[in-house]
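here is a sequence with its predicted model. Questions after.
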Amino acid sequence: MSLDQLDAKPLGPAMAEAHRQLEICNACRYCEGFCSVFPAMMRQKTFAEGDLNHMANLCHNCRGCYYSCQYTPPHEFELNLPAILAEVRQESWESYIRPHALSKAFHEHGFAMALAAAIFIGILFWVASTAGADPSAGFYAHLAHNLMVAIFAPAFLAPLAIIALGLRDYWRDTGGRWPSIADLKSAFGSVAKMKNLSGGHGEGCNFEREDRYTNARRYAHQAVLWGFLLCFLSTSSATLMHYFMNWPAPYGLLTPPKLFGLSGGVLLTLGAIEMIRLKLKADPELSAKRVWRGEFAFTALLGLTALSGLLLYIATGTAAVRPLLAFHLGCVLTLFLMMPYTKMVHGFFRLSALIIEAQKSGGK
């Protein structure tokens, strides 16, 4: 036995079970043409903890491998790769993101935490908007622009810094190196097309229809991804117009902030609703069951944030603007502050895993 093996810490229960199942999969290789997990698995015969974390974050839980496998229960091997990789994936986020206890708390009490935070922060915004009302300030009559910047800038940047520290450790443990343009192109291309939600064959995955393929989950994810990016573009364009063009809000319908914001809000709302519908249909035994409530709560918070923004636009010029603005900003701030501890963090880790996989596979 080598010194490295003597010094290696024993794998935890989830890691050990993932190691067992992946060794069986690696011997069988029936699912060779499936998602990115399988090429990564087939490069080696045994797996360290970093390898297991890497493959778990490559897994998109499409479940095609489970429904194709001959070794699932009641077979004595009892393979359930989607579930065990989901558990390892969740444990990886909880171990890399600090403080660790907040991720576990959210996934156990997500609904209560998200709703309480959104309402509490919304009430604070309501009080601030009432106390500082200035009818001559246009859109910012309800809440001063400088106050919004002072609140939201650190609330957005601080969680990103926490995620960046976690990604640094993940990158080191999984053998990542400085990415090339080709690595980034491969990873971002995969994300843009949701390639791994097609099960590797383009027909879709089996998330909600067992042995029948469907692209419904792939399209829902694309709606959420592009909706979120469009909303971000809306905020970014409004910031540029405010500071560099001396053009403060409100903006007309045919301006970039409104065009990006409305289209993004619609996509994000519809995508979140569809993801909730699919999750309610999916077999919970093929996921990390302990975090089901937290994942559901995060998707609901995402959809509620987008929906409240759309309602705010519809209510323009009415008395409903002030309470809707307070609630919307409460949802947005809650989403930002909880970003490292909700499933939103999976986007950062999955993109990192795809970049690292592009490096290890030579871009294939």
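Received the coordinates, thanks.

from now on I want contacts and neighbour counts done on CA atoms only, so please keep to that.
Noted.

how far does the lengthiest helix in the chain sit from its chain's centre?
The residue-count maximum for a helix in the chain (DSSP state H) belongs to helix 100-131. Chain-centre distance of helix 100-131: 19 Å, with Cα atoms, centre = their mean, to the nearest Å.

so which bits of the helix or strand that that helix is followed by are buried?
Tracing the chain past helix 100-131, the next element assigned as helix or strand by DSSP states H and E is helix 145-173. For helix 145-173, the neighbour count (16 or more other Cα atoms under 10 Å) marks 155, 156, 159, 160, 162, 163, 164, 166, 167, 170, 171 as buried.

tell me the two of those that are most distant?
Greatest spacing in the buried residues of helix 145-173, by Cα to Cα: 155 and 171 (24.7 Å).

just the helices in the stretch 201-350 of the chain please.
Ranges of helices within the stretch 201-350 of the chain are 216-244, 256-281, 292-314, 321-337, 346-361, based on DSSP state H, counting those that start in this stretch.

can I get those in a markdown table including distance to residue 202 and mean neighbour count?
Output for these, formatted as a markdown table (distance: least, Cα to Cα, whole Å; neighbours: other Cα atoms under 10 Å):
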| stretch | distance to residue 202 | mean neighbour count |
| --- | --- | --- |
| helix 216-244 | 10 | 19 |
| helix 256-281 | 19 | 21 |
| helix 292-314 | 25 | 21 |
| helix 321-337 | 32 | 22 |
| helix 346-361 | 18 | 21 |
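
mind checking which of those is nearest residue 29?
It's helix 346-361; of those, that one is closest to residue 29 (Cα to Cα) at 17.5 Å.

what lies in contact with the closest one?
Contact partners of helix 346-361, identified using Cα atoms under 8 Å, 6 or more residues apart in numbering, comprise 40, 54-55, 57-58, 93, 163, 167, 171, 174-177, 179, 183-184, 186-188, 190-191, 363-364.

narrow those residues to just the buried residues.
For the contacts of helix 346-361, a burial check counting by 16+ other Cα under 10 Å picks out 40, 54-55, 57-58, 93, 163, 167, 171, 174, 176, 183-184, 186-187, 190-191, 363.

which of the helices of the stretch 201-350 of the chain sits closest to residue 105?
helix 292-314 (8.9 Å).

show residues contacting the closest one.
Contacts for helix 292-314 (Cα under 8 Å, 6+ apart): 106-111, 114, 262, 265-266, 268-273, 275-276, 279, 284, 320-321, 324-325, 327-328, 331-332, 335, 342-344.

tilt between it and helix 256-281?
Helix 292-314 and helix 256-281 are oriented at 150 degrees to each other (axes from the mean of the first three to the mean of the last three Cα atoms, to 10 degrees).

quick one: helix 292-314 to chain centroid distance?
14 Å.

again with stretch 337-352
In this view, stretch 337-352 has its centroid 5 Å away from the chain centroid, taken as Cα atoms, centre = their mean.

check stretch 324-336 too.
Here the centre of stretch 324-336 is set off from its chain's centre by 18 Å, with Cα atoms, centre = their mean.

my read: residue 35 touches residue 194, true?
No - if you go by Cα atoms under 8 Å, residue 35 and residue 194 don't touch, sitting 10.9 Å apart.

got another one to weigh against that:
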Amino acid sequence: MYADPVEEARRQAQICNSCRYCEGYCAVFPSMHIHRSFSEGDITQLANLCHNCQNCYDACQYTAPHEFALNLPGVLAEVRQESWEQTAFPAAMGKAFHRNGTLIALFSALGMGLLFWAARRLPGGGEGFYAVLAHNAMVAIFLPAFLFPLLALAIGLKRYWKRVDGMPVRLGDITAAFGSAATMRNLAGGHGDGCTYEDDDRFSHKRRVLHQLVMYGFLLCFAATASGTILHYAFAMPAPYGLFSIPKALGLPGGIMLCIGTAGMMWLKAEGRPHLQDLRVRGGEFGFILLLFIVSFTGLALYLFRDTAGLEALLAIHLGSVLAFFLLTPYSKMAHGFYRLAALVRDAQRRRSTS
């Protein structure tokens, strides 16, 4: 830990600017090298561009025991974390989750699960899951829980954009950012060999693949939910849906990808080198990954055991974990996806203005 992460990151960035050995490794270094000095906003932008692949650390000749003692991934992880906490709405929630995330995630999922357990068999009726919990009850509970995180994230991103001196956004900036995020380009390494995240002597695409499994698995699950909503309201086709329906065709592979990706990320996070991460927030990181794993695992379990006596308990656990996931999104590691995307948009603006 550094007493002043921003000031320490500024010191290290100035040394990196003199060396430039890592110029082609990721988006951080081209963005760094356009500056002669670094404002707090510049450092915040660099920190959120950094994907903590750690290649630069392993290539650097100025790491400890050298007197410069560079550890750019480690110090940027601390700056990045502080930027999320300071721009979160409300800020106290961001700090609380990242310090005690695992406990907050588990107790939130348990509390929400008890809420759904208490709400089962309310009047309303229906088939499948709706026979346990009425559709109107689900809407009444989930709609506010979906809208509040969007509002909180919008406020946080607005604060972040102001901090990094973001310019008016063009369509090309957005498409460039999404293209980078879709391919996880900044986890590919400067020569496309991958990261040295888990072993400083070996490059690997494992972390990149696991991130893609989580991202695309989540998007498929979200698309499954959205398609079910459209079928319900636009075509008067309520659940349950068959195996070959659109929601199942999207949700099943999405759930499997999420399960594999989150389990792999928990293992990889445990294997990672602690001094290159921000150890203060490991509870929050593991809490988020664990919560997302519970969401995907219980969703698949519901499909497998939907005709058993365990349906009600499984449904309460699944819906409780989903509700906790949404409510905690602005403060969990899930928010980093939105901040990283904003950083990539800002980087696209940088490239456009300097081309």
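Received, thanks. Predicted model only: the values in this text are computed from it and were never measured.

distance to residue 201 of structure 1 added to the helices of the stretch 201-350 of structure 1, as JSON lines?
Converted to JSON lines, the helices of the stretch 201-350 of structure 1 look like this (distance: least, Cα to Cα, whole Å):
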{"stretch": "helix 216-244", "distance to residue 201 of structure 1": "13"}
{"stretch": "helix 256-281", "distance to residue 201 of structure 1": "21"}
{"stretch": "helix 292-314", "distance to residue 201 of structure 1": "27"}
{"stretch": "helix 321-337", "distance to residue 201 of structure 1": "34"}
{"stretch": "helix 346-361", "distance to residue 201 of structure 1": "18"}
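
right, and those helices - which one's nearest residue 125 of structure 1?
Closest approach to residue 125 of structure 1 among the helices of the stretch 201-350 of structure 1 is made by helix 321-337 (5.1 Å; Cα to Cα).

which part of structure 2 matches that closest one?
The alignment of helix 321-337 of structure 1 onto structure 2 (TM-score structural alignment) covers residues 311-327.

name the residues that touch that stretch?
Applying Cα under 8 Å, 6+ apart, the external contacts of stretch 311-327 of structure 2 come out as 105, 108-117, 120, 129, 132, 142, 145-146, 148-149, 288, 291-292, 294-295, 298-299, 301-302, 305.

same question, stretch 259-279 of structure 2
Stretch 259-279 of structure 2 is contacted by residues 1, 52, 54, 71, 73-75, 77-78, 81, 197-198, 207, 210-214, 286, 289-290, 292-293, 296-297 when judged by Cα under 8 Å, 6+ apart.

and if we set it to 7 Å?
If you take Cα atoms under 7 Å, 6 or more residues apart in numbering as the criterion, stretch 259-279 of structure 2 is touched by 73-74, 77-78, 197-198, 210-211, 213-214, 286, 289, 293, 296-297.

of all these, which comes closest to residue 138 of structure 2?
Residue 138 of structure 2 lies nearest to residue 296 out of those, by Cα to Cα, at 18.5 Å.

name the nearest residue to the residue sitting furthest away from the middle of structure 2, sequence neighbours excluded.
Relative to the C-alpha centroid of structure 2, counting by Cα atoms, centre = their mean, residue 123 is the outermost residue, at 37.1 Å. Of all residues not flanking residue 123 of structure 2 in the chain, residue 134 sits nearest, at 6.8 Å (Cα to Cα, 6 or more residues apart in numbering).

same check on residue 76 of structure 2?
Leaving out its chain neighbours, the residue that sits closest to residue 76 of structure 2 by Cα to Cα, 6+ apart is residue 47, at 4.7 Å.

does the one you found touch residue 81 like I think?
No - applying Cα atoms under 7 Å as the test, residue 47 of structure 2 and residue 81 come out as separate, 8.8 Å apart.

of the two, who's got more company?
Each of residue 47 of structure 2 and residue 81 had its neighbours counted (other Cα atoms under 10 Å), and the higher figure belongs to residue 47 (28 against 22).

pretty sure residue 193 of structure 2 sits against residue 206.
No - with contact defined as Cα under 7 Å, residue 193 of structure 2 does not count as touching residue 206 (10.7 Å).

identify the contacts common to the two.
Common neighbours of residue 193 of structure 2 and residue 206, using Cα under 7 Å, 6+ apart, do not exist here.

what do we get in structure 2 for residue 156 of structure 1?
Applying TM-score structural alignment, one finds that residue 156 of structure 1 aligns to residue 146 in structure 2.

what's the counterpart of residue 22 of structure 2 in structure 1?
Checking TM-score structural alignment: residue 22 of structure 2 goes with residue 31.

what do you get for residue 74 of structure 2?
Counting by TM-score structural alignment, the partner of residue 74 of structure 2 is residue 83.

residues contacting that match?
285, 286, 287, 288.

buried members of these into ChimeraX, please.
This is how ChimeraX selects the buried members of those, with burial counted by 16+ other Cα under 10 Å:
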select :286,287,288
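
one step back: buried residues in the longest helix of structure 1?
Of all the residues in helix 100-131 of structure 1, those buried under the rule 16+ other Cα under 10 Å are 102-104, 106-108, 110-111, 113-115, 117-119, 121-123, 125-126, 128-129.

report the inter-axis angle for it versus helix 145-173.
Interaxial angle, helix 100-131 of structure 1 versus helix 145-173 (the same axes, to 10 degrees): 170 degrees.

helices and strands around helix 100-131 of structure 1, which ones?
Applying 3 or more Cα pairs under 7 Å, 6 or more residues apart in numbering; DSSP states H and E, one finds that helix 100-131 of structure 1 contacts helix 292-314, helix 321-337.

if you set the cut-off to 10 Å instead, what comes out?
In terms of contacts (3 or more Cα pairs under 10 Å, 6 or more residues apart in numbering; DSSP states H and E), helix 100-131 of structure 1 is packed against helix 81-96, helix 292-314, helix 321-337.

mean deviation of the second one from structure 2?
So that's helix 292-314 of structure 1. For helix 292-314 of structure 1, the mean deviation from structure 2 after alignment is 0.7 Å (mean Cα distance after the TM-score superposition for structure 1).

now do the same for the residue nearest to residue 76 of structure 2: its match in structure 1.
Under the alignment (TM-score structural alignment), residue 47 of structure 2 pairs with residue 56 of structure 1.

which helices and strands does the helix or strand that that match is a member of pack with?
Counting by DSSP H and E, the element that carries residue 56 of structure 1 is helix 49-58. Identification of packing neighbours for helix 49-58 of structure 1 by 3+ Cα pairs under 10 Å, 6+ apart yields helix 13-28, helix 37-41, helix 81-96, helix 145-173, helix 346-361.
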